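Student: The following comprises the amino acid sequence and a computationally predicted model.
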Amino acid sequence: MTRVLFFALLTLVACRQAPHAVTVVYAESAEDFPNPERGFYRPTNVFASHYEALSEDVLKSYRAPSKTPKMAYSVVSTLVYRDFVLDSFRDQPLNADFLHRVSADFNTARQAGVKLIPRFTYTLDTKKGSCPDGAICPPYGDASKTIVLAHIAQLKPVLQEHADVIAFVQMGFIGIWGENYYTDHFGDASNNNPQKKLTDANWADRIDVLKALLDALPPDIMVQVRTPQTKQRFIYGIHAPVTAAPLTYDEAFTQTDKARIGFHNDCFLASADDYGTYDDYGNSSTPHHSENTTLRKYFADDSRHVVVGGETCDDTFSPQNDCGPAGHAEQEMSAMHYTYLNMAYNNDVNNDWVSGGCMERIKKNLGYRLVLKTGVFPSEVSHTDSMHITLTLENVGYASPVNARPVELILRNTEDKTTHTLRFDVDLRKWYSGKITLAEKFAMSAIPAGAYELLLSLPDSHRALSGRPEYSIRLANQNTWEEKTGFNNLNGQVTVH
């Protein structure tokens, strides 16, 4: 009896000394607001032959809602697509002046608080004629493999220097618009070529270009290719079947080439196969044919772990490319994990999402949208103890954040406003659509006694941008975002003693 009473007394004392857990329930916000590396992008083209630099003021204005005359909707943007058209360098090296201008554009983007999606191309022009495709006839006007590889080598120092403001890179370089299709030098799989397919040599040349571009970039930057088969043939070889395995959870975000290759679909829901996006383009021993079902499955599975973006291009595939119930635009974006789309093309398609009633959801759900649900943390903790904190969130967007960034708990002193940063041991790139639990135990030994506000920070991973609020992730909640600091206020306090 004495032993029972003794242990009961110990339990009672422990309960009285244990800090009280506080639970905060957060309200979701319906607001559409800018967040880094996601959403509708602003397209810009610049020609080497008559270079027009980016404007810092214009880039800054993109964070506020705006639209073009052809748009029935407005958007906020943190992404700028930059198509560098190398029209005056198709047969010669890039010069120092051009490289300086490219570097200046990256500096302007940094000052403005946006990130770029670069693509390098040689021509945007099409020529009509008597060829089978009629509206697009050879010669197409792109550059040879030798020139392309030399240009990538010249661009490498610039891309490395400005990696902090590069969100993702589109492969480009090959063919009209850099879409790797109508090309003079890398195999023409269009109707203009009697064989209508790519040979083993064509695939080998394309693989060399993609490899060079991957090697020119830091290993944390993804490169997007135009078709899923391009990735399959790069990873598994030029005879790889369309049944080649997609990226797995364990392989994701490991900085391998397989983990770094995403997709840009420049004809989203334009036809049953998105204008050949899901074709098998053959090789020297196999023909070009449709593999729509198999490659769509591969795309959906692989894209869970890599960046996907692009644009609409043709409204004739209606009502399939409309809002539900007649169309399945939202379902397609979710299944294929879209992070971004072009806000300017094709608005014959995009405007239908306004009249159909799904545009506001699309604007908010492209990429990630992180909603804080509850927070559980102590009201007080001993300097010699550890603090347990549990946050529950939900990603209601179509994709996870695809670029690495720290997840930090900020303790801000209520009196002198000094801050202390504690880092969660978590990879937010695996915060896929759905429920998320963020739980950690933090030692308090380095935290001085005092009362502290609790905040969550998701800053950019690059040192030059980590203190910039424009590059921090904002949670989709009411009364949590601090615009001046880039912190998400958890609306709770802890006293350290």
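Tutor: In hand now; what should we look at?
Student: For the rest of this, base every contact and every neighbour count on C-alpha atoms.
Tutor: Fine.
Student: residues touching the residue lying closest to residue 28 once chain neighbours are set aside, list them.
Tutor: Among residues not flanking residue 28 along the chain, residue 477 sits closest, at 4.3 Å (C-alpha to C-alpha, 6 or more residues apart in numbering). Counting by C-alpha atoms under 8 Å, 6 or more residues apart in numbering, residue 477 makes contact with 26-29, 371-372.
Student: Repeat that for residue 177.
Tutor: 121-125.
Student: again, 7 Å this time
Tutor: Neighbouring residues of residue 177 by C-alpha atoms under 7 Å, 6 or more residues apart in numbering: 121, 123-124.
Student: and if you look at residue 164?
Tutor: Contacts of residue 164 (C-alpha under 7 Å, 6+ apart): residue 462.
Student: ok but it is inside a helix, no?
Tutor: Yes - counting by DSSP: H, G, I helix; E, B strand; the rest coil, residue 164 falls inside a helix.
Student: separation between it and residue 376?
Tutor: 34 Å (C-alpha to C-alpha, to the nearest Å).
Student: check which helix or strand covers the closest residue to residue 490 other than its chain neighbours.
Tutor: Distances taken as C-alpha to C-alpha, 6+ apart place residue 455 nearest to residue 490, at 5.0 Å, with adjacent residues excluded. Assigned by DSSP states H and E, residue 455 belongs to strand 450-457.
Student: Tell me how far the residue nearest to residue 28 lies from residue 389.
Tutor: 19 Å.
Student: ok, and here's another one to check against it:
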Amino acid sequence: MKKPLLLLLILFQAILSGQTVNYTPSTDIITNPERGLQKYSITASDYATIDGANNFSVTTLNNWKTSADKVTVVYRYFLLDNFLDEDISTTYLNNIQTDFDNVRTAGLKIIVRFSYSNEVGTEAQQPTKSQILTHISQLSAILNNNKDVIFSLQAGFIGTWGEWYYTNSTEFGTDGNISATQWANRKDIVDAMLAATPIEIPIQVRYAGIKTTMYGNTQLTEQSAYQNTANARVGFYNDAFLNNYGDQGTYNTDECTNPVGNTQYNYLSNETKYLPMTGETNGLNPCDNGFRTTGANAIYEMGLTNWTTLNRDYHQDFWNQLNTNEYNEILKNLGYRFVLNSSSITQSGSDIDLTLNITNIGFARPFKERNAYLVLKNTTTDDITTYLINSDIRTWESTITINQVFNIGLTGTFQLYLWLPDINTNLSSNSDYSVQFANSGLWDATTGYNNLLQTVTLNTLGVKDFTLNNFSIFPNPTSDFITIQFKNSSKEKVKIYNMIGQLVKETTVLNNKKLDVSDLVNGIYIIRLADKKSITHKFIKQ
């Protein structure tokens, strides 16, 4: 009788194994998508009349990306001054498409703003509301067709520089004097932008009060964010970051009162947990001996208000007064910066129980949806198999732990990787759009994978033979209940997982008692004993 027991113990050791790998953080400045320094560009006058005039150069875009600034986001200011009284020309629309094509070729993304005036004057700073609405309708198709490379659409169209302040307009109000009717007209423009663009493209407004006036003071939460609603889609850009008068009207204060901690500042700080915060400095703050525009305070406030990108081309007085450490700190921490601390693997037969510990040390969370995958690469055939990780990277803040069981169903030896590609299928295979973790020795620039430095050997037969003698379930398939019979226990804690490794039910079951599974959607499930990770069965809910 000893030989079967010895064989059982050997088999148990062979099919149940585990290991933990700790990773080394990197201090490198990383070229990661949808974050970092942005570069400025504006269309020229012949953009409206000559095909190919003043388009982005792919070479220039690539040079920005490979420079010390590691640029992955460009800002494009589309000046529509030729169309104050007419529709946007076909030539202009074609040139917009060429710009989007070139940005995609270079592996970058683009912040878009449309404006009709680039300097303050006494003349009209924008067309009539009806003409603007026509222009937004014209632009809808091109914005939808290029949603994969559009970082955000800023609510330009009104006022000098599209910033909604100097307008010389009875329809929209001007210089901060805006009636209820004029606010309604302004809201019509943002509503039209929301309707003309998909949920993937957030809309950004210039001042905190714009969003609260038009859509109320209700703050976003984890439950209300990322929905197709105005509150969930309207974020902010700040083109006077750190300057006086509350960043030139971003927040309501007098000239030299620091806005940090006031109601509007706190409101914006909450909203930008879920939406992009971008913009630029526009000079050194004359108050408090320039304290707000020092590098140390800039870094502090970027963390408070979740900055994702910052214009590298303006204002040079700000950039010139930074020391090297401050400059590098900004480059490294704009947006997200994920550090992989450790991974732990417990495998039993063809199952993998994976635990990841990750820290986001950046100023912000990612604001765009992006899937995370566990990748298995067969070390003999190089075949790739991917499994979706049940975690939304937009919630990765501070330090998080992810635990998931994957029912692999493969036999062989596999190298494990972590892969965070772009959500758009036409960009997902381009490693320029994949996320690199801030660790040493993990990144594969060719594939866009992060090597977990974990290798597993899987055996689909071992668990099946081993587990049959420990508990049984019936009926299988089932539509409502399963009865579980344990061989050596009166009760056990069990866990049920779906086929992508998500835990869907956890409970304690008495021997020979029914377990209600009627609330599960139809499909195949894995049931395992919680304290014995190798003890599993499959069942079908139908």
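Tutor: Arrived safely. Predicted model only: the values in this text are computed from it and were never measured.
Student: Just give me the match in structure 2 for the residue nearest to residue 28 of structure 1.
Tutor: Using TM-score structural alignment as the criterion, the counterpart of residue 477 of structure 1 in structure 2 is residue 439.
Student: Okay, strands next: where are they in the stretch 251-400 of structure 2?
Tutor: Assignment of strands within the stretch 251-400 of structure 2 using DSSP state E, counting those that start in this stretch yields the ranges 277-279, 309-311, 338-348, 351-360, 373-378, 384-388, 398-407.
Student: Show me the contact partners of the longest one.
Tutor: Contacts to strand 338-348 of structure 2, defined as C-alpha under 7 Å, 6+ apart, come from residues 15-23, 25, 352-361, 437-439, 463, 534.
Student: Show me which of these are buried.
Tutor: 15-17, 23, 352-361, 437-439, 463, 534 (16 or more other C-alpha atoms under 10 Å).
Student: re earlier: Serialize the strands of the stretch 251-400 of structure 2 to CSV and add fields for distance to residue 224 of structure 2.
Tutor: Below are the strands of the stretch 251-400 of structure 2 laid out as CSV (distance: least, C-alpha to C-alpha, whole Å):
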stretch, distance to residue 224 of structure 2
strand 277-279, 18
strand 309-311, 24
strand 338-348, 25
strand 351-360, 22
strand 373-378, 25
strand 384-388, 24
strand 398-407, 21
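Student: of all those, which lies closest to residue 330 of structure 2?
Tutor: Residue 330 of structure 2 lies closest to strand 309-311 among these, at 9.0 Å (C-alpha to C-alpha).
Student: what's the closest one packed up against?
Tutor: Counting contacts by 3 or more C-alpha pairs under 7 Å, 6 or more residues apart in numbering; DSSP states H and E, strand 309-311 of structure 2 is packed against strand 36-42, strand 277-279.
Student: What span of structure 1 is stretch 24-34 of structure 2 aligned with?
Tutor: Under TM-score structural alignment, the match for stretch 24-34 of structure 2 is residues 27-37.
Student: buried ones in that stretch?
Tutor: 33-37.
Student: Stretch 144-158 of structure 2 now?
Tutor: 144, 147-158.
Student: That one: end-to-end distance?
Tutor: 22 Å.
Student: quick one: that stretch aligns where in structure 1?
Tutor: The aligned range for stretch 144-158 of structure 2 is 160-174, by TM-score structural alignment.
Student: Over to stretch 95-111 of structure 2?
Tutor: Taking TM-score structural alignment, stretch 95-111 of structure 2 hits residues 101-117 over in structure 1.
Student: Can you give me the buried ones in the matching stretch?
Tutor: 101-106, 108-110, 112-117.
Student: now swap in stretch 256-267 of structure 1 and tell me
Tutor: So for stretch 256-267 of structure 1, counting by 16+ other C-alpha under 10 Å, buried means 257-267.
Student: Out of those, the closest to residue 235 of structure 1 would be?
Tutor: residue 258 (6.4 Å).
Student: all helices of structure 2, in order?
Tutor: 2-15, 58-66, 90-106, 129-145, 180-196, 208-215, 230-233, 244-249, 263-271, 295-304, 316-320, 324-333, 460-467 (DSSP state H).
Student: any residues touching the shortest one, and which ones?
Tutor: Contacts with helix 230-233 of structure 2, where a contact means C-alpha under 7 Å, 6+ apart, come from 202-203, 215, 220, 224-226.
Student: For it, grab the matching residue range in structure 1.
Tutor: With TM-score structural alignment as the criterion, helix 230-233 of structure 2 aligns to 257-260.
Student: related to what we said a few turns ago, ok, so what distance separates the match of residue 477 of structure 1 from residue 353 of structure 2?
Tutor: 23 Å.
Student: about what we covered before: turn the buried residues of stretch 256-267 of structure 1 into TSV, including distance to residue 52 of structure 1.
Tutor: Below are these laid out as TSV (distance: C-alpha to C-alpha, whole Å):
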residue	distance to residue 52 of structure 1
257	34
258	36
259	35
260	31
261	30
262	29
263	28
264	25
265	27
266	24
267	27
